[in-house]
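Colleague: Next one to model:
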Amino acid sequence: MKIGICLPTETEAMGGNTANGTEVLRLARLAEDAGFDSAWVVDHFCYSAAAEMEALGATAPPDLVGKIYGAWECLTMCAALARETRHMEIGTLVINTGYRNPALLARMSETIDELSAGRFILGVGAGDFFTEHDTFGYPWERRVSRFEEALQIIRPMLAGEHVTFDGEFYSTQGAVNLPRGPRPDGLPLLIGVLGRGPRMKRLVAQYADQWNCWMGSGDSHASAYIKIRDDMLAACEEHGRDPESLVRHVTPRISPTGVAPTSPDMNPLSGTAEEIAEALHAFKDLGVNHISAWPHPNNEEGIVALARVLEHFRS
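Modeller: Here you go, the predicted structure:
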């Protein structure tokens, strides 16, 4: 099982501080030198966490009210990571396809794969924060329908096909990825699914090489993953996909230093390095292929502590 790390590209994500570009790249090199297999970045423009919580019927803590969060643009950051790292995979977790023309997204991804010598993983999703859609002027309604059309363009373009598509939201006329990057069959496509809606699971079964299950906002333990995994594998069988062909990717929050999470809803993996390594083995035993850990705190201290977990996991 591969183990990667999510980099702190969001505001206040680096142990309460905001990492500048130089710091993000330095932490990526630190993680690569420590033996992590991959580095991941999120895709957010700017959003109100308080408004998002209230829309779900929750009461936002007073310190979140009026606060706006954002992140460094993820594809630009991945291009820099491609040149600053040597061996680790680089991925987006995940890009909202509604923010970028899908044909252009496929073209940009191919370029990053070229710059990284075949180490890029394109992670995509339908988007989850209505406030940043509103702020930047992107439509929030029918985003899963838009996502499905985007996949019908992105997937074949990554495979090198000429794509002509006339949809309700997007259209192309012979769009093709030229020049081609280093992988003849194209770079891998990952789809992230937060909920358990049948439509999104169908899209994973039909289009994804890899599936990401984000667990960083709630219970990060393997026991909470079992039902989600079983539902996804059942969806694969329902739609004629061999479940074993789907690379399974999980993002847990891990607190290797014992620092308490910012939300009471978060239940990260914690304890000694040996105990956390054992918790990661539980995911491996459930068939997980790739962990993209969100360290808490997400700074040098957290990465160094998580590297000790990595040593125990591989020993």
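Colleague: can we go C-alpha only for contacts and neighbour counts from here?
Modeller: Noted.
Colleague: Next up, the contacts around residue 45.
Modeller: 70, 71, 72, 73, 132, 136 (CA atoms under 8 Å, 6 or more residues apart in numbering).
Colleague: Just the buried subset of those, please.
Modeller: 70, 71, 72, 132 (16 or more other CA atoms under 10 Å).
Colleague: Out of the residues you listed, list just those in helices.
Modeller: residue 132 (DSSP state H).
Colleague: As JSON lines, the buried ones among the contacts of residue 45 with distance to residue 103 would be great.
Modeller: As requested, these are exported to JSON lines (distance: CA to CA, whole Å):
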{"residue": "70", "distance to residue 103": "25"}
{"residue": "71", "distance to residue 103": "23"}
{"residue": "72", "distance to residue 103": "22"}
{"residue": "132", "distance to residue 103": "22"}
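Colleague: Please narrow the buried ones among the contacts of residue 45 to those residing in strands.
Modeller: residue 70 (DSSP state E).
Colleague: Tell me the one among the buried ones among the contacts of residue 45 nearest to residue 252.
Modeller: residue 71 (19.8 Å; CA to CA).
Colleague: residue closest to the middle of the chain?
Modeller: Nearest to the mean C-alpha position of the chain, by CA atoms, centre = their mean, lies residue 93 at 1.6 Å.
Colleague: show me the contacts for that residue.
Modeller: 40, 41, 42, 43, 123, 124, 192 are the contacts of residue 93 under CA under 8 Å, 6+ apart.
Colleague: Residue 26: how many residues sit nearby?
Modeller: Residue 26 has 15 neighbours, counted by other CA atoms under 10 Å.
Colleague: same deal with residue 97?
Modeller: 24.
Colleague: Let me see the contact set for it.
Modeller: 105, 124, 125, 126, 127, 147, 150.
Colleague: how about this one, so we can line them up?
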Amino acid sequence: MDFNIHLSMDLYDKTYGGDRLYADMLEQAVLADKLGYRSVSVTEHHLLELGVMPAPLMAAVKIAAHTRNVDILTGVVVLPLHDMRTYAGEVVLADIFTEGRLVLGVGRGAFAYEMERLGIPMAESRERFDESLDVLKALLADEEVSWDGKYYKFKPLTVMPRPVRAGGPRMMMAVLRPEAIYHCAKRGFHIMTNPLTGDATHFKEQVDAFRRGKAELGEAGKDLTLAVSRAAFIATSDAHSRAKLEQAQDHYSRFDNVFTGPGIVDRGMARALPRKQTIDELARNLLIGSSAEMVDRLAPFAELGVDIVSLTINFGASQQEVLETIQCIAEEVMPHFTVSNSETALSA
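Modeller: Model (predicted):
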């Protein structure tokens, strides 16, 4: 099982500044590269302090310029927000500038607040995503493409430059429902998922769905990988763990507001709202504790056959704390699970 760091992109205090936030993000990527992590990831969000990343392809190119080995995942870019006729060319260029280390993670969008203010009603996002994905894949695979769909209608055109590798960069799909995981894996996508509530039965269903889809591809699916996202932090004491859980609870009170809640945002800052989930229930869903506890909590992931665990470390911590946790995981957790990168790299 390999490890990914989901880089810091949350701006809890506007006065901290985007310049410092992205300097922190780059420092984390450089450290992860040095310590042998398989990949780092950024995700697309607009108009909010949660995941402040309006240009993930641009960030991927910047990260690639300062690292040597890590893959760079866009986990995820929101396809309905882009015109695939121009975005396909941006993807090709980013793949070239990252020298093939780009993994294009794609999704439909998660926050109704940002989607609807950018003109995409959440009720349409699934349908728009499905067509956008089909258009993007066609534009990357074929030289002459025309389209007559619901959201795209255009005469024959060719995206330039052409992809370096057939069909463009590796692609990863962010999906939660087991049946959707199965269908996406069967289409040849790497998968990123999240158990969310920590329900072991549901998690196993997600993994089994991936395996079924991968198996149906036969030899063509042998290199597909399953990544699972979890929030994590190495704590030095029970009191430290509790403090980090309280930070996480505050973070998710903002996240829930725009993910499932009313979407109350004050000048770009999502308002913290009361949560139904208690802090003790949250603790069961997060990987917060000593390095030994994290090893124990991750063991079922490896036993089920998860290929990559993607760790979100910063949900309110300082940059120094984040760097220390990245280092500690590399030194005290990863050796229990990892093999050489050459054996586990995401393949074309």
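Colleague: TM-score for this pair?
Modeller: For this chain pair, the superposition-based TM-score is 0.79 by TM-score structural alignment, normalised by the length of structure 1; 287 aligned residues with a CA RMSD of 3.0 Å.
Colleague: follow-up on the earlier one: which of the contacts of residue 97 of structure 1 lies at the shortest distance from residue 292 of structure 1?
Modeller: residue 124 (15.0 Å).
Colleague: which position in structure 2 aligns with the closest one?
Modeller: By TM-score structural alignment, residue 124 of structure 1 lines up with residue 106 in structure 2.
Colleague: what about the counterpart of residue 113 of structure 1 in structure 2, how many neighbours?
Modeller: Aligned by TM-score structural alignment, residue 113 of structure 1 pairs with residue 95 of structure 2. Close neighbours of residue 95 of structure 2, defined as other CA under 10 Å, add up to 24.
Colleague: Tell me the buried residues in the helix or strand hosting residue 95 of structure 2?
Modeller: Using DSSP states H and E, residue 95 of structure 2 falls within helix 84-97. For helix 84-97 of structure 2, the neighbour count (16+ other CA under 10 Å) marks 84, 85, 88, 89, 90, 91, 92, 93, 94, 95, 96, 97 as buried.
Colleague: Could I get the contacting residues of the fourth one?
Modeller: By CA under 8 Å, 6+ apart, residue 89 of structure 2 lies in contact with 159, 160, 161.
Colleague: quick one: the last one and residue 94 touch, right?
Modeller: No: with contact defined as CA atoms under 8 Å, residue 161 of structure 2 does not reach residue 94; the gap is 11.3 Å.
Colleague: what about the strands in the stretch 151-300 of structure 2?
Modeller: 153-157, 170-174, 190-193, 226-234, 265-266, 269-270, 287-289 (DSSP state E, counting those that start in this stretch).
Colleague: Rebuild those as CSV, extending it with mean neighbour count and distance to residue 68 of structure 2.
Modeller: CSV is the format used below for the strands of the stretch 151-300 of structure 2 (neighbours: other CA atoms under 10 Å; distance: least, CA to CA, whole Å):
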stretch, mean neighbour count, distance to residue 68 of structure 2
strand 153-157, 11, 35
strand 170-174, 23, 18
strand 190-193, 24, 22
strand 226-234, 22, 22
strand 265-266, 13, 38
strand 269-270, 20, 35
strand 287-289, 24, 28
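Colleague: Including distance to residue 27 of structure 2, could those strands go into JSON lines?
Modeller: Converted to JSON lines, those look like this (distance: least, CA to CA, whole Å):
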{"stretch": "strand 153-157", "distance to residue 27 of structure 2": "40"}
{"stretch": "strand 170-174", "distance to residue 27 of structure 2": "25"}
{"stretch": "strand 190-193", "distance to residue 27 of structure 2": "24"}
{"stretch": "strand 226-234", "distance to residue 27 of structure 2": "18"}
{"stretch": "strand 265-266", "distance to residue 27 of structure 2": "29"}
{"stretch": "strand 269-270", "distance to residue 27 of structure 2": "25"}
{"stretch": "strand 287-289", "distance to residue 27 of structure 2": "22"}
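Colleague: what about those, which gets the closest to residue 320 of structure 2?
Modeller: strand 226-234 (12.5 Å).
Colleague: which residues of structure 1 does that closest one align to?
Modeller: The aligned range for strand 226-234 of structure 2 is 248-256, by TM-score structural alignment.
Colleague: So which bits of stretch 70-86 of structure 1 are buried?
Modeller: Buried residues in stretch 70-86 of structure 1 (16+ other CA under 10 Å): 70, 71, 72, 74, 75, 77, 78, 79, 80, 81, 82, 85.
Colleague: and the second one, what pairs with it in structure 2?
Modeller: Aligning on TM-score structural alignment places residue 71 of structure 1 opposite residue 52 in structure 2.
Colleague: Count residues in the vicinity of the closest residue in space to that match that isn't next to it in sequence, would you?
Modeller: Spatial nearest neighbour of residue 52 of structure 2, chain neighbours left out: residue 9 (5.2 Å); criterion: CA to CA, 6 or more residues apart in numbering. Residue 9 of structure 2 is flanked by 22 other residues according to other CA under 10 Å.
Colleague: ok, back up a step: looking at the contacts of residue 97 of structure 1, which two lie furthest apart in space?
Modeller: 105 and 127 (15.0 Å).
Colleague: Break down the stretch 151-300 of structure 2 into its helices, ranges please.
Modeller: Under the criterion DSSP state H, counting those that start in this stretch, helices of the stretch 151-300 of structure 2 are mapped to 178-186, 200-217, 238-259, 279-285, 291-304.
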